[in-house]
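Student: let me see the structure of the following:
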Amino acid sequence: MRAAYASSSKPDAPLSALTVDDRLDPDPPDGWVTVDVRASSLNHHEIWSLRGVGLPADRLPMILGCDAAGVDPEGNEVVLHSVVPDPKDPRGYSLLSERHPGTLAERVAVPAGNLVAKPAGMSFLDAACVPTAWLTAYHMLVTRGRVADADAVLVQGAGGGVSTAAVVLAVALGKRVYATSREQWKRDRVAELGATAVAPGARLPERVNMVVESVGAPTFEHSMKSARPGARIVVCGATGGHLATVDLRRVFGMQLDILGSSMGTAEELAELLTLMAERDLRPVIDSTYGFSAVADAFARLHSGEVFGKVAIDHLH
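Tutor: Okay, here's the model as predicted:
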């Protein structure tokens, strides 16, 4: 079967570690099933894997990809939850493409419990954009950030998959949403999604109950200064740097909660897909590539000029 995989690790030139070629079909163990992939999408996780982060040399070659939608052996249209229980990992889990082959292939094997029904009205391409970025945003907002108790939310670093998902979801849930970006064109785009766009570090019209934080060091001080007493700052990444300075006086003085967050459960994925179907929410897709052009899709993601998700149509 055709697949896109990491054939080596190249910390300074990750795209040169990407190979697109034939690989063996999956041989699923007991309790796993093989899904015919109809669509997938890219995450920065794939770029980090090509750099060798979380993917040591003894696991290469490794088929990349966490996100997919497709058809199971019974003909059901499904979305894949990419979190696999893993007692060897300190997190207690690993993602597809870390220890088990990923979704950027014609077929992928997953535990049967990782299959979630695709809403009938949702395209395979839209569904394939949900399992990592949108699920991460949903888990941050609903589970960790208790957004139901909030009326105002700040999303740092709008433009990426998680941040755009957080904006769309928070707006759909009726919250006042503020979003930052260094680039004016991204601020213009995020305003079209219903948020109030602000420059990084700018003072907000009000303090917020919750912050979606994925940038890290460059924005964390602004996140704390923008928070109301008792607010939750939910952190899912640190794309701009992981060594942020934290003024502990503000943490205890304002009684702030700083919460880590990563991915979400299969049950939350089902809830999210239902919400999106009921509210007619569609993922923000930056661009779509046929599988024959998957290398171009990686180049697009790596360019840093992406707004939303890069999707892959496996039928073309």
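Student: alpha carbons only for contacts and neighbour counts from here, please
Tutor: OK.
Student: helix, strand, or coil at the spatially most central residue of the chain?
Tutor: With distances taken as CA atoms, centre = their mean, the residue of the chain nearest its centroid is Ala133 (1.9 Å). Put simply, Ala133 is helix when judged by DSSP: H, G, I helix; E, B strand; the rest coil.
Student: and what of Val190?
Tutor: Under three-state DSSP, Val190 comes out as helix.
Student: one more: the one 10 residues further on?
Tutor: Taken by three-state DSSP, the conformation at Pro200 corresponds to coil.
Student: distance of the closest residue to it other than its chain neighbours from Arg300?
Tutor: Spatial nearest neighbour of Pro200, excluding adjacent residues (CA to CA, 6 or more residues apart in numbering): Thr180 at 5.3 Å. Between Thr180 and Arg300 the distance, using CA to CA, to the nearest Å, works out to 22 Å.
Student: one more, so I can put them side by side:
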Amino acid sequence: MSIVPEPIAACLTAINQKSSSAFITPFTQDAILIDEGRTDKGRDAIQAWCEKALLSHNATIKIQQTITQQDRTIVKVIMDGDFVEDYGITEPFTLYFSFQIKDNKIHHLLITPWDSSRPSMKAVYLDRANANDPISTVKIAPRPQQDPPEGWVRVKIQAVGLNYHDIFTMKGHGMHPLTFPLILGCEGTGTLAEGTPVLLYPCMGSPDFKGDETLDRTRNVFSELTNGTLAEYVNVPERNIVVRPKELEVESAAVLGIAWLAAYRMLVTKSGLRAGQTMLVQGSSGGVSSALIQLGAAAGMRVLCTGRTAAKRELGLKLGAEKAFEAGQELPEKVDAAFDTSGEVTWEHSMNSVKTGGTIVTCGGHGGRTIPVDVSRVFVEQINIRGSYLGTLQEFRYLIDFVVAKSIKPHIGLVVSMDEAEVGFRKMLNGETAGKIVVRM
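Tutor: Here you go, the predicted model:
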């Protein structure tokens, strides 16, 4: 203990002494402790953490190494105790206690299972899934920076659009098995090391795949097989970097990768619509639905939309819809194409709303994944049902060009800081959206 500053020695000694009062004594009154995503502020909260996290589990430590950096002292310890039942942790295990001293008192302590002497970054991440209470899994704390693999580059993130995909990840649902801990976030914009502003094309896959990359069976987006974009830095394949046009604002650029790209592919590639034809957008305030309204109006379509509340319907009209209807309301005319992102709860209305020979384009199942289909109507009325997934890199470039050429400003309903990311997720989960939600770094 003599090789570490006295306040740190006193704090660590108190763990083996099983004394929460001795543990808290070296801390300042306004000290902060971060333990793998949970933040406790003030001496009382830190003492309660000590009693719950350490003393109640009969924790003991052995110091292995001390690392002194410019503003931190990092102590590597081996911890033992009774952690298996509550946390499923194999004992003993390694932890890193990273201390900051102010006026000979501890004013900041970060505890991690990874070497906190390495470069780190603030991130929004999960260490588990929870299908019943997904938001409870969100943690905001430092994570280690990873070196970019060959052919990848590091991007300093400026803003990230939130997507329902993040909610599915919190619930443990994904196209690929999820490995925790995992940083959230599927899209975003930022800068390269030399300062070049860029957008991130989110779809990755096999480098050997030829053709439409959305058909690659190994395709994945950020936060599936790789860490996501909700961090100060993210590693990105060089192929997925697109230079951001100067006309495109940061918040606007942040939302184009998932919802807006999905909407563009649905409208331009999948629907077969031409300017002047009529389209129905199921919804008016979600990311994809609001993008479809704006894109459809800019492309010269007659846009109809639905909304569960008067405020949502008003938003649809503001974004360019010709008319807005209550959810499930019979339309005064049949449409050439219906765009459905919710699945079971809206599918019958979509089927009833399209003309003979019309098209339904679907990209999601937030309201249920099992849809009722009268197959005789499908073949008798020759209704086309088209599935759509994200978009290709070329479509992403076309989307960016279209948004810039038409001076479209994607509707952003809410901008929050990284520390407020949970607020954005909760609004999305509760259906309280009014356009895209953006986390600004």
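Student: what's the TM-score here?
Tutor: Superposed pair, TM-score by TM-score structural alignment, normalised by the length of the first structure: 0.94. Supporting alignment: 314 aligned residues with a CA RMSD of 1.9 Å.
Student: quick check: the residue nearest to the centre of the first structure touching Gly161?
Tutor: Yes - under the criterion of CA atoms under 8 Å, Ala133 of the first structure makes contact with Gly161 at 5.4 Å.
Student: find residues that contact each of those two.
Tutor: Asn43 (CA atoms under 8 Å, 6 or more residues apart in numbering).
Student: what stretch of the second structure does stretch 130-148 of the first structure fall on?
Tutor: The aligned range for stretch 130-148 of the first structure in the second structure is 256-274, by TM-score structural alignment.
Student: quote the end-to-end distance of the matching stretch.
Tutor: End to end - CA to CA - stretch 256-274 of the second structure spans 22 Å.
Student: list the buried residues of stretch 284-302 of the first structure.
Tutor: Neighbour-count burial for stretch 284-302 of the first structure, counted by 16 or more other CA atoms under 10 Å, picks out 284-286, 288-292, 294-295, 297-298, 300-302.
Student: between the residues you listed, which is closest to Val110 of the first structure?
Tutor: Nearest to Val110 of the first structure among those is Phe291, at 20.5 Å by CA to CA.
Student: test my guess that that closest one contacts Ile312.
Tutor: Yes - between Phe291 of the first structure and Ile312 there is a contact under CA under 8 Å: 5.9 Å.
Student: gap between stretch 411-427 of the second structure and the chain center?
Tutor: 11 Å (CA atoms, centre = their mean, to the nearest Å).
Student: equivalent range in the first structure for it?
Tutor: Going by TM-score structural alignment: stretch 411-427 of the second structure matches residues 284-300.
Student: list of residues touching that stretch?
Tutor: 4, 15, 18, 20, 42, 47, 129, 161, 164-165, 306-316.
Student: quick one: the residue in the second structure that Lys10 of the first structure lines up against and His366 of the second structure, what's the gap?
Tutor: Aligning on TM-score structural alignment places Lys10 of the first structure opposite Asn130 in the second structure. Asn130 of the second structure is 17 Å from His366 of the second structure, where distance means CA to CA.
Student: re the thing from before, now, the buried residues of stretch 284-302 of the first structure that are in helices?
Tutor: Val294, Ala295, Ala297, Phe298, Arg300, Leu301, His302 (DSSP state H).
Student: the closest residue to the last one other than its chain neighbours: which element?
Tutor: Spelled out, it's His302 of the first structure. Once flanking residues are discounted, His302 of the first structure sits nearest to Ile47: 7.3 Å by CA to CA, 6+ apart. Per DSSP states H and E, Ile47 of the first structure falls inside helix 44-51.
Student: once aligned to the second structure, how far is that helix on average?
Tutor: Once fitted to the second structure, helix 44-51 of the first structure is off its aligned match by 0.9 Å on average (mean CA distance after the TM-score superposition for the first structure).
Student: where along the second structure do the helices fall?
Tutor: Under DSSP H, the second structure gives helices at 6-17, 20-24, 43-49, 84-87, 164-171, 250-254, 261-264, 287-298, 310-319, 344-353, 375-380, 393-405, 421-429.
Student: these: which one's closest to Ile241 of the second structure?
Tutor: Of these, nearest to Ile241 of the second structure by CA to CA is helix 393-405, at 9.7 Å.
Student: so the closest one versus helix 287-298, what angle?
Tutor: 60 degrees (axes from the mean of the first three to the mean of the last three CA atoms, to 10 degrees).
Student: still on that earlier bit, packing partners of the helix holding Ile47 of the first structure?
Tutor: Applying 3 or more CA pairs under 8 Å, 6 or more residues apart in numbering; DSSP states H and E, we find helix 44-51 of the first structure packed against helix 294-302.
Student: average gap between the helix it packs on and the second structure?
Tutor: Mean for helix 294-302 of the first structure is 2.4 Å (mean CA distance after the TM-score superposition for the first structure).
Student: circling back to that earlier point, check contacts around the aligned residue in the second structure for the residue nearest to Pro200 of the first structure.
Tutor: Using TM-score structural alignment, the partner of Thr180 of the first structure in the second structure is Thr306. Thr306 of the second structure is in contact with Leu280, Val281, Gln282, Gly283, Ser284, Arg313, Gly316, Ala324, Phe325, Glu326, Ala327, Gly328, counting by CA under 8 Å, 6+ apart.
Student: among the residues you listed, who's most crowded?
Tutor: Of all those, Ser284 has the most neighbours under the rule other CA atoms under 10 Å, reaching 32 neighbours.
Student: which residue lines up with Pro61 of the first structure in the second structure?
Tutor: Pro61 of the first structure maps onto Pro181 in the second structure, by TM-score structural alignment.
Student: scan the first structure for its longest strand.
Tutor: strand 32-42 (DSSP state E).
Student: burial measure for the corresponding residue of the first structure for Asp401 of the second structure, as a count.
Tutor: Aligned by TM-score structural alignment, Asp401 of the second structure pairs with Thr274 of the first structure. By other CA under 10 Å, the residues close to Thr274 of the first structure number 16.
Student: where's Thr274 of the first structure relative to Asp36 of the first structure, distance?
Tutor: Counting by CA to CA, the gap from Thr274 of the first structure to Asp36 of the first structure is 23 Å.
Student: quick one, what contacts Ala170 of the first structure?
Tutor: Contacts of Ala170 of the first structure by CA under 8 Å, 6+ apart are Leu141, Val147, Val153, Arg176, Val177.
Student: isn't the third one up against Val171?
Tutor: The reference is to Val153 of the first structure. No - using CA under 8 Å, Val153 of the first structure makes no contact with Val171, being 9.2 Å away.
Student: quick one, which of those two is more surrounded?
Tutor: A direct count of neighbours by other CA under 10 Å for Val153 of the first structure and Val171 places Val153 higher, at 30 against 18.
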